[in-house]
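Undergrad: Quick one, fold the following:
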Amino acid sequence: MTVRSAFDDWMQAAQAATETALAQFLPAPGDTPQRLHAAMRYAVLDGGKRMRPLLVQAAGELFDADIASTLRAAAAVEMMHAYSLVHDDMPCMDDDALRRGKPTVHVQYDEATALLVGDALQARAFGVLAGLPIDPARVVAMIALLAQASGSDGMCGGQAIDLGSVGMRLSLAELEQMHHLKTGALLRASVLLGAWCGTAPTEQQAQALNTYAAAIGLAFQVVDDVLDATADSATLGKTAGKDAADNKPTYVSILGLDESRALAEKLCSDAQRAILPFGDKARHLRALAALIVQRKA
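TA: Take a look at the predicted model:
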């Protein structure tokens, strides 16, 4: 019998609240154009760990953020993340047929619809974030943060480096830079957006959050690489072993499994140490760092 913890209860409630917010902020399935809107909802709802929305909500707790604001920011970040997955899975990118345990959008619908789904989700994310009921100047700064994290200086830039690195042997520093952009930038944005939903962090507090986010961003990718090499497709909800099959540089290919696992544990410790000054208010951020490293999918 599994014993549930207070963190498990918090996480389940936060995930459920995120799902409700996403369903609310996405276009209704009956709205015209119906096929596009149905595909958008297919891409976003009923799947995923919701790690980025969890980070938004946990960071918001540090600064007494209003739950309505954090859920709006959480929904925006998750839509941006979902858009990236839809496009990454397309034949012109990673060409994958499975995501979150179900057919990818271009398989379930078609490539043109998948392209439009990604475009529409990105636009919707900024629209949702623009509706935050807080100081307009801060909303503008938050939109700029999400734009930078998602564009060529962040997620898209990291994906471009990833695509250009197939068959190459990167140094550890080059691999880390790629993943700071591809994975870490949006995770960092999630933490900072949650914080900015409340009383704005001081420069020192923002630096602590940046250190935390950088560590969990790399840890997330290290664990992804380990799982890609060790888990099966049914467990992952996506095609396992694809990095090796596509000859992509990974932490496992550079460091090996044991050193990769040790690196993930070190990064978890680094992240948790960075937010010690926040005390008990950061307990959910600390638990999320551990969850990132300990996850099995």
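Undergrad: going forward, measure contacts and count neighbours with C-alpha atoms only.
TA: Noted.
Undergrad: residue nearest the centroid of the chain?
TA: residue 52 (4.5 Å; C-alpha atoms, centre = their mean).
Undergrad: please give me the structure for this one as well, since I'd like to look at both together:
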Amino acid sequence: MLNQLLGDFENEYLKKINNYLKNNLKKDVDQETLYESMKYSLMAGGKRLRPLLTLATMQTLGKEISNDSLRAACALELLHTYSLIHDDLPAMDNDDLRRGIPTNHIKFGSGIATLAGDGLLSLSFQWITDNDLPDNKKAKLVFLLSKASGPSGMVAGQSSDIEFENTKLDLSSLKKLHRGKTGALINYAVVAGSIMADADESLQKLLSNYADDYGLAFQIYDDILDVVSTSDSLGKPVHQDSIKNTYPNLIGLANSYKELANVLNHSREILKIINKKYEINTDLLESFLTYFKISK
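TA: The predicted structure follows:
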């Protein structure tokens, strides 16, 4: 049932997200090579998980998804794509494969790739503000995305990831690293949806807790996939994290699966609280948890 629910939602909104990105990127990029580089990574595929989470939160809360809210949701995919381009650069992870195709710097060179990431980052904030959402909502979204993507969020997590290579962290420190590196943007995705849907502060907090669990689960699962998958199935290099702080490196593969299960169970409990307290059907948000396949 939940798999079907998620599939139906993706069938409806994944196409809308991809069409919006495809049809609107060119309008805001003047330089042709830069545009081709930005488009190359943005339209290379991907789950579009973050904008889907934003829209799913809005739908869960009974808010109509307008063209303006779709634009704001797609802005997050611009920013996420920037982070992937920069993460792949030679000065960072130096990866040559992303989503089954050569990474941006392999295709366009490090200079253009860096600028493509810069362009997507800047454009994300333009899209959040260049629409007809209420000004107070636009200001809140810009503030929260700045924090989530900046030196107290994703950038901090990436910095720690580099700094602590070859240094074994304890589990608490690893969770903090992941909250920035991966969890911050996922948390923003859900909270942004709750803001555009006019949720009260108490409900926003509960949804934020759900998103924190989801972000942690996503990173644990990504760490697991690096161990158990192939490059062909994952679309990017695997077995690359031997010197990094990951769950399998710290607690082993079997315990990583157990930790993932614990996090998912906790997120389900939060959704039950939301359902009971607000009489909201949270099945759609729960369906997103089916992304994680626990086989051990």
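Undergrad: in what helix or strand does residue 216 of the second structure lie?
TA: According to DSSP states H and E, residue 216 of the second structure maps onto helix 201-228.
Undergrad: residue range for the following helix or strand past that helix in the first structure?
TA: Sequence order places helix 231-234 as the next helix or strand after helix 201-228 of the second structure, per DSSP H and E. Mapped onto the first structure using TM-score structural alignment, helix 231-234 of the second structure covers residues 233-236.
Undergrad: For the second structure, which segments count as strands?
TA: 97-98, 101-102 (DSSP state E).
Undergrad: Give me whichever of these is most buried.
TA: Mean neighbours per residue, mean count of other C-alpha atoms under 10 Å, is largest over the strands of the second structure for strand 97-98, with a mean of 18.
Undergrad: how big is the offset of it relative to the first structure?
TA: With mean C-alpha distance after the TM-score superposition for the first structure, strand 97-98 of the second structure departs from the first structure by a mean of 0.4 Å once superposed.
Undergrad: surely residue 182 of the first structure meets residue 151?
TA: No. Using C-alpha atoms under 8 Å as the test, residue 182 of the first structure is too far from residue 151 to be in contact (9.8 Å).
Undergrad: These two: which is more packed in?
TA: Each of residue 182 of the first structure and residue 151 has its neighbours counted (other C-alpha atoms under 10 Å); residue 182 has more, 29 against 15.
Undergrad: Starting from residue 153 of the first structure, give me the distance back to the more buried one.
TA: Taking C-alpha to C-alpha, to the nearest Å as the measure, residue 182 of the first structure falls 9 Å from residue 153 of the first structure.
Undergrad: Residue 33 of the first structure now?
TA: Distance of residue 33 of the first structure to residue 153 of the first structure, computed by C-alpha to C-alpha: 32 Å.
Undergrad: more crowded one of those two?
TA: residue 153 (14 against 10).
Undergrad: Mutual contacts of residue 182 and residue 151 of the first structure, please.
TA: Common neighbours of residue 182 of the first structure and residue 151 (criterion: C-alpha atoms under 8 Å, 6 or more residues apart in numbering): residue 157.
Undergrad: Give me the residues contacting stretch 190-202 of the second structure.
TA: Applying C-alpha under 8 Å, 6+ apart, the contact partners of stretch 190-202 of the second structure are 53-58, 61-63, 69, 137, 141, 204, 207-208, 211.
Undergrad: Tell me who's in contact with residue 74 of the first structure.
TA: Here residue 74 of the first structure is in contact with 18, 52, 53, 54, 56, 57, 190, 194 (criterion: C-alpha under 8 Å, 6+ apart).
Undergrad: quick one: which of these is most hemmed in?
TA: Comparing the contacts of residue 74 of the first structure by number of neighbours (other C-alpha under 10 Å), residue 194 comes first, having 33 neighbours.
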